[in-house]
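*Asks:* Starting from these lines, generate the structure:
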Amino acid sequence: MKYFDKLSAAVQAAFSVRAVDTDKLLYCVKADMDGEGCYYDTYITFDNKTLYLLSGYDRLVKNKKTFDTQFDFKDFSEYPMEEIEKLYVDRYQFTARLMAKMTDGTEKQLAMFSGGFSEKFEQFCRRYETIKNGETPDDSALDDKTLYCPKCNRKYPDPNRAFCPYCTKRTWVFKRLLGMFGDYKKQIAVILALIAVSVALGLIAPYFGTKMLYDDVLSEGGSLHGQILFVILVMAAFSLLSTGFSMIYGVIISRITPQVIHKLRTDIFASMQKLSLSFFTTKQTGSLMGRVDRDSFDVYGFFVDIVPQFIANMIKIAGLVVLMLMVNPIISLSMFLAVFFVLLCEVLWLRGQRRHWRNRDIARRGVTSTLSDALNGHRVVKAFSREEQEISRFGRKNNNLYSAEYARDKRSAHFFPVQHGIYAVFSGVIYCLGVALVLMGNLQLGGLTLLINYFGVIWDPIFFFMYMGNDWARCTDAAGRMFEILDSEPTVKPPAEPAVIPDGVLKGDICFRDVTFEYEAGRPVLKNMSFATEAGRFTGIVGKTGAGKSTIINLISRMYDVTSGEITIDGIPVKKIPFDVLRKNIGVVSQETYLFMGTVADNIRYARPDATMEEVIQAAKSANAHDFIMKLPEGYDTVTGSGGVSLSGGEKQRISIARALIQKPNILILDEATAAMDTATERKIQSAIDNLKSGRTIIAIAHRLSTLRDADKLYVIEHGEVKESGTHDELIRTNGKYFELYKLQSESLKSVGLD
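*Replies:* Below is the predicted model of the structure:
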């Protein structure tokens, strides 16, 4: 048994005690609630004859470096398959129930669970039905996925990424970051050498101003008695050399780190471009922007400012320990004891502070995303007078950020005074001990002043490590978020064995065979849909909002993969057509037109950057866009601005059509291309579409049926199924769904005097 939840040794033992052969179990899911919505573990599994339910409580017990699961048994029940007619999932807003429809007509609730597990339970139900019907389930989509962490046996949060946040240490993230500096090994070796020399010179300099000055220069009979100028010059020389070496390694680091961060940003952005559309529909725009911008800046600052100091302070501490022990072991050990207690406090503080940083980052992303929504949708906000609601929504997010930052800073404010108090107490004890040793003749005055100097110096790196915790946590959290994108795999992958397409040209014979598609498991948008379009023909798809029309377009373009069934183009499964061939042959014009920052010409040639100006103009003419473009201040060189806000909706739509045409696609898809347009603009766009029909396969989705009257074939979609098909005249004569839609629209147009 591999799917969907594992049975721990304790749970297997509980099943075995009840005469269940765990080797014969096929699939298993675990629910996390009881009937009242309280925490409760219920394992639901089955073999070829019986469905079993085992309930109780799982407890994780740490065993050295791994976790063992203990199970406290509460209840057990079983149901022969012949007593259950059907298993299904009944969803609520935040929770769901696994239900069984019994053969006697009754319905029974088997388990209750969090809504996030619904997809898993839907797949479990489908496999139960398949096994019950004597068929073999298709697990090919799951076979290549590692679902569980081998260390703690917890399920991965993202089934497409083998990453366990419970077992991944920050040191692993940091080591991976360091690995990105692998191309700069020589420079790093030079940096380490310069840091070591700089620190060594800095540690030796105090020797001349303390021990040598008091014991050899100022003391009568000293080896350098009276040579104060010499000591001053030597101290200055050592300090200047130490500063010079620090400047050199700082310059080298400031040159290397930006190159690494530049590559990291580039890799993240490239990874985003390779990910499937489903990735972006589940992520907030502000959060993704932060991963490229803010997170990379945090990593950059850490390596430029913190890492060099970290290395220098590690060397400094090692050198100080050796030098201090050489001067006087007794006082040195008392100083080290003070360091130990301060570091102990630091470790205890850091354990809790990491959680506060993570909470603060989550809250900050919420603020950024809300701000991004409000700014990008400011027109909608103003149009509906929702300013107060947006202020309230932002206020809630901002309050969450305030609470997270307050909790973090409050904990720090309580900790640091206590730590400084411990330092003050130990300092007083050490000074008294040193004076006593000098009075007893066991230590020279110069040696004591040197140790006091070193004791002050050793606290510099200690305080650095004390305050470094925040930077360390911020850097590793930022790097972890960036690596999440780098490690993410697209759900729609290139074909392993791509089909050979002659000349890379697709004619446009499109066929749907029993296609079912679900954005969310258990909620099919398309249901066993079958239809075909002929190359060079104009096909229209109509239906009410939410019928699944746009989903058909997404599947043809392979923005998503079908849940079941098959889509072919020219008889070739779309999953076997290389992405570049598929996208080159398909042009899409959607209702939501987006123009990039740049000139009109740049936006038109976006699909084909090497297009000549003549080709740009020809595409614009075909899209009925040339005339209005020439009336713009700079013609084709007019900068449109981000999102094309300086152009009307109809103008942007015609530029979008020109952009689709310039790649000369054999298949042109129009997804509500004339929606929300006035009649005059609609006619201009419709005229542009009429210019494109010759020699192309056109698939058009439209609410306004008048734009599809000339289609060679129309398909009427309702609730994800094809209800009717035929030409406009044929469908009118059938007096069915299409006729109802057509009649309703005609009456609406008459009521406003447009027909």
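
*Asks:* For the rest of this, base every contact and every neighbour count on C-alpha atoms.
*Replies:* Will do.

*Asks:* List the neighbours of stretch 66-85 that are in contact with it.
*Replies:* 8-11, 14, 49-62, 100-104, 132, 151-153 (C-alpha atoms under 8 Å, 6 or more residues apart in numbering).

*Asks:* Sort out for me which of the residues you listed are in strands.
*Replies:* Among the contacts of stretch 66-85, the members falling in strands (DSSP state E) are 50-62, 100-102.

*Asks:* which residue is nearest the middle of the protein?
*Replies:* Centroid-nearest residue in the chain: Ile485, 5.2 Å away (criterion: C-alpha atoms, centre = their mean).

*Asks:* Which helix or strand lies directly C-terminal to the host helix or strand of that one?
*Replies:* Under the criterion of DSSP states H and E, Ile485 resides in helix 445-487. Downstream of helix 445-487, the first helix or strand assigned by DSSP H and E is strand 510-520.

*Asks:* buried sites along that following strand?
*Replies:* Ile510, Cys511, Phe512, Asp514, Val515, Thr516, Phe517, Glu518 (16 or more other C-alpha atoms under 10 Å).

*Asks:* what kind of secondary structure is the closest residue to Tyr519 other than its chain neighbours in?
*Replies:* In this structure, Tyr519 finds its nearest non-sequential neighbour in Val525, 7.3 Å apart by C-alpha to C-alpha, 6 or more residues apart in numbering. Secondary structure for Val525, judged by DSSP: H, G, I helix; E, B strand; the rest coil, is strand.

*Asks:* residues in contact with Val525?
*Replies:* Contact analysis of Val525 by C-alpha under 8 Å, 6+ apart lists Thr516, Phe517, Glu518, Tyr519, Ala547, Gly548, Thr551, His719, Gly720.

*Asks:* let's see it at 10 Å
*Replies:* Neighbour list for Val525: 516-519, 546-549, 551-552, 719-721 [criterion: C-alpha atoms under 10 Å, 6 or more residues apart in numbering].

*Asks:* Let's see this one next, to set against the first:
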Amino acid sequence: MRLKFELPIEVSREVEGDILYALPFDLSFDGKSEEGNVVITKSLFYIFKNKVLEASYPLEKLQDCEAKQLVGSGLFSAKIDEEEQMICGFKPKWFKRYVELAKLINYYHKTGEHSTYEEEQEEYICPKCGFPLLNGSKTCFKCQSKTKVLRKIFAIGKDYKKVFLYTLLGTLVMEVLWIVNPYILRVIIDDYIVPKNQNVPHLLILLAVYLTVFATITWFERFVMKWTNLLSNSISRDLRNQVFVKIQELSLSTVSNRTPGELMNRINSDTEKIQEFISNYGRDAINRIFSLIVLSILLFVMDYRLALMVLVPLPPVLYAVTKMQDKMGLRYWKQWRKHEKASSALHDILSGIRVVKAYGNEEIEIKKYTENVDQVKDAMINAETLWSKFYPYIGYLMGLGEFLVLWMGGYLVLGGKMQLGQLIQYTTYITMIYVPLRWAIQLPRVFADVFVSAGKVFELLDEECEMEEIDEPIKKEIIGDVVFQDVSFGYKVYEPVLKDVSFEVKAGEMIGIVGHSGAGKSTLINLLMRLYDVADGKITIDGIDIRSYSTQALRSQIGVVLQETFLFEGTIIDNLRYAKPDATLDEIIEAAKVANAHEFIVKLPDAYHTVIGEKGHTLSGGERQRVAIARAVLHNPKILILDEATSALDTETEKKIQEALERLKQGKTTFAIAHRLSTLQKANRLLVIDKGTFAEMGTHEELLEKKGIYYNLVMAQKQTTHMKQ
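*Replies:* Alright, predicted model coming up:
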């Protein structure tokens, strides 16, 4: 989120030191329009009204900054010298920015340090050129090194050097044969046809050689196409796999910064563009350059005057094409943005199709998606229209060179200074040399398109994983003793979610985690699963910091049953085997029985082989939950996490699931989150989290006796239940 806006010159002159944050405000305290600016440097806080300095304070004097949302307006206030003061008023559009500013100033007051906010901003701007970037992106398509991207593209095919070599040699042989053929044609015309030479055997031999060369070209072309297809499709497969593997390796926070539609674009559309570039241009690059060099030499050797006429139009053409590249790149970047937006919209609509139909909003969603697709169409037309307007002029200039050669060549033939066969050979070579020239002229346009996609793919592949493993991670079997030691964490450094949380859990204990919504309960278990790394402190399992464990070894010994159960499209047995791919049918049935799922599964049309559809939509909520529990039973984890595993279920279903969970918990260290506090009474201890801090810990009875936060939660819930009855 942008917190540094351009200041009027009169304001900038009054500010001393480097500006960290600068926000405008547009309302007075009585709700009237008023122009002003709040400016923060490393040590001072300035308030300007109508470009005039109203007040300035040492930054350390500001505390308890707050952005208050009023009706149709907002108010920014702070304590200065222990006295609360109103700083400025603003329209609703500025509210979120002032909320962030308040957090940053409060963080400075608490720590004496300025947060590295620029690295955590939500609106991404290229620091070099000021061009907007995609959320989660660090690469500017305008500033990225084209040479570096090109090297990376061709480095993808390093495992297929043999196939690439075959393709290249075959293509070079074809090109040489294409160059030889006009020479044979010239000999036939100048030595046999024009002088009416009657030496038929020699003529037939030349014609046979001419046709043999054509046949050889056709034969090589067949195999070159085969090798090219093998090369491009192999590279495409490898690249898709690399991107997918990288997404799996990245931390949850990094992946969450990008929409599913954007990630699907990078795996599918962007890799496909790179594949097309390699197959259509990678092989041709050396081939075309070879043809250009050889044909240029031949043309100059045969007649340098005609060769110069061929080259006359090239300098202005190349200059114009180079100037067009940035404009084309901008249009292809916009096209990529629109395509990503349409993909995200499609993903959301299809994922929520049941909700769409439940509310009868099919027409609304059709209109929404059609608008997105229309924007993609307009962006594509905009990109191609620019080139279509520009390219005919290039074609005209190129054709001008051919016209000059024909005019001069015809003049030389009529003057007896050049034979007809020579002119035909020469014009054939000109036609051939324009193939690599036109290919080269197309390159800036092709580069503009592929560099946008390639930049996005390589940015993802080069992304550093926030949770790096040590060189020799531990892969031992865990027992289940868990310790949180002074753990602090925030998705933003100046906005901690957990603060100095410490507690111990013995193997086999069940701990209930209690607290208001947003207190940090889910964050606690996310840190235990190492979906994120702690900011301060450490979490140990069996006395070993979880960062020392192999991520795979750690998570493979932790089982999770969530409120929102996710089942994959496929059969029930496929979903159960997800926890243990080599599980036998007997093991699967036993796990289902433990989870109270076997009874309803055998009543399904194909029992365990019943296809349950995407996210298991053909099953009820309770049935999906029991399948998830059976999956956890089969997984047989050492540590079990239950996150609202029995909420929103009817009494009978909840009873069956509770019975299944009781069997599942046996001998496992269990962390259970539940809003219905009655479901946690069997926990060995209850941990109460309040505003991210460790508040209370004890048994149900002990915490009731304390009459603290837990007691108030229980009383409030009982009162709510009584009111419902």
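
*Asks:* Give me the TM-score for this pair.
*Replies:* Remark: TM-score between the superposed chains equals 0.83 [TM-score structural alignment, normalised by the length of the second structure]; 698 aligned residues with a C-alpha RMSD of 4.4 Å.

*Asks:* returning to what we had before: just checking, what residue in the second structure corresponds to the residue nearest to Tyr519 of the first structure?
*Replies:* In the superposition onto the second structure, Val525 of the first structure corresponds to Val497 when matched by TM-score structural alignment.

*Asks:* ditto for Ile261 of the first structure
*Replies:* Using TM-score structural alignment as the criterion, Ile261 of the first structure maps onto Ser236 of the second structure.

*Asks:* Near the residue nearest to its match when sequence neighbours are not counted, how many other residues are there?
*Replies:* Computed as C-alpha to C-alpha, 6+ apart, the closest residue to Ser236 of the second structure that is not its neighbour in sequence is Gln275, at 5.4 Å. As a burial measure, Gln275 of the second structure scores 24 neighbours (other C-alpha atoms under 10 Å).

*Asks:* returning to what we had before: most neighbours, which of the ones in strands among the contacts of stretch 66-85 of the first structure?
*Replies:* Ser55 (24 neighbours).

*Asks:* Just say helix, strand or coil for the residue nearest to it when sequence neighbours are not counted.
*Replies:* Leaving aside its chain neighbours, Ser55 of the first structure sits nearest to Thr42 (4.2 Å; criterion: C-alpha to C-alpha, 6+ apart). Using three-state DSSP, the structure places Thr42 of the first structure in strand.

*Asks:* With Asn376 of the first structure as the reference, measure out to the residue nearest to Tyr519 of the first structure.
*Replies:* According to C-alpha to C-alpha, to the nearest Å, Val525 of the first structure and Asn376 of the first structure sit 29 Å apart.

*Asks:* Please apply the same query to Thr707 of the first structure.
*Replies:* For Thr707 of the first structure, the distance to Asn376 of the first structure equals 31 Å [C-alpha to C-alpha].

*Asks:* Can you pick out the residue with more neighbours from these two?
*Replies:* Thr707 (18 against 12).

*Asks:* counterpart of that one in the second structure?
*Replies:* Checking TM-score structural alignment: Thr707 of the first structure goes with Thr679.

*Asks:* Can you name the residues that contact that match?
*Replies:* Gly512, Glu644, Thr646, Ser647, Gln658, Ala672, Ile673.

*Asks:* Can you add neighbour count and distance to Tyr391 of the second structure and give these back as CSV?
*Replies:* As requested, those are exported to CSV (neighbours: other C-alpha atoms under 10 Å; distance: C-alpha to C-alpha, whole Å):
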residue, neighbour count, distance to Tyr391 of the second structure
Gly512, 26, 70
Glu644, 17, 62
Thr646, 26, 65
Ser647, 16, 64
Gln658, 18, 71
Ala672, 24, 66
Ile673, 27, 64
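
*Asks:* on that earlier part again, tell me the one among the contacts of Val525 of the first structure nearest to Ala532 of the first structure.
*Replies:* Closest approach to Ala532 of the first structure among those (C-alpha to C-alpha): Ile552, at 11.9 Å.

*Asks:* buried residues in stretch 553-573 of the first structure?
*Replies:* Residues of stretch 553-573 of the first structure classed as buried by neighbour count (16+ other C-alpha under 10 Å): 553, 555-558, 560-563, 565-570, 572.

*Asks:* Filter those down to the ones in strands?
*Replies:* Counted as lying in strands by DSSP E, out of those, are Gly565, Glu566, Ile567, Thr568, Ile569, Ile572.

*Asks:* of those residues, closest to Tyr184 of the first structure?
*Replies:* Looking across those and measuring by C-alpha to C-alpha, the closest to Tyr184 of the first structure is Ile572, at 47.7 Å.

*Asks:* give me every residue that touches that closest one.
*Replies:* With C-alpha under 10 Å, 6+ apart, Ile572 of the first structure has these contacts: Ala499, Val500, Ile501, Leu506, Asp509, Ile510, Cys511, Glu566.

*Asks:* my read is Ala193 of the first structure is in a strand, agree?
*Replies:* No - Ala193 of the first structure: not assigned to a strand; according to three-state DSSP it is helix.

*Asks:* how close does the equivalent of it over in the second structure get to Thr228 of the second structure?
*Replies:* Under the alignment (TM-score structural alignment), Ala193 of the first structure pairs with Leu169 of the second structure. Per C-alpha to C-alpha, Leu169 of the second structure is found 12 Å from Thr228 of the second structure.

*Asks:* This completes my enquiry, with thanks.
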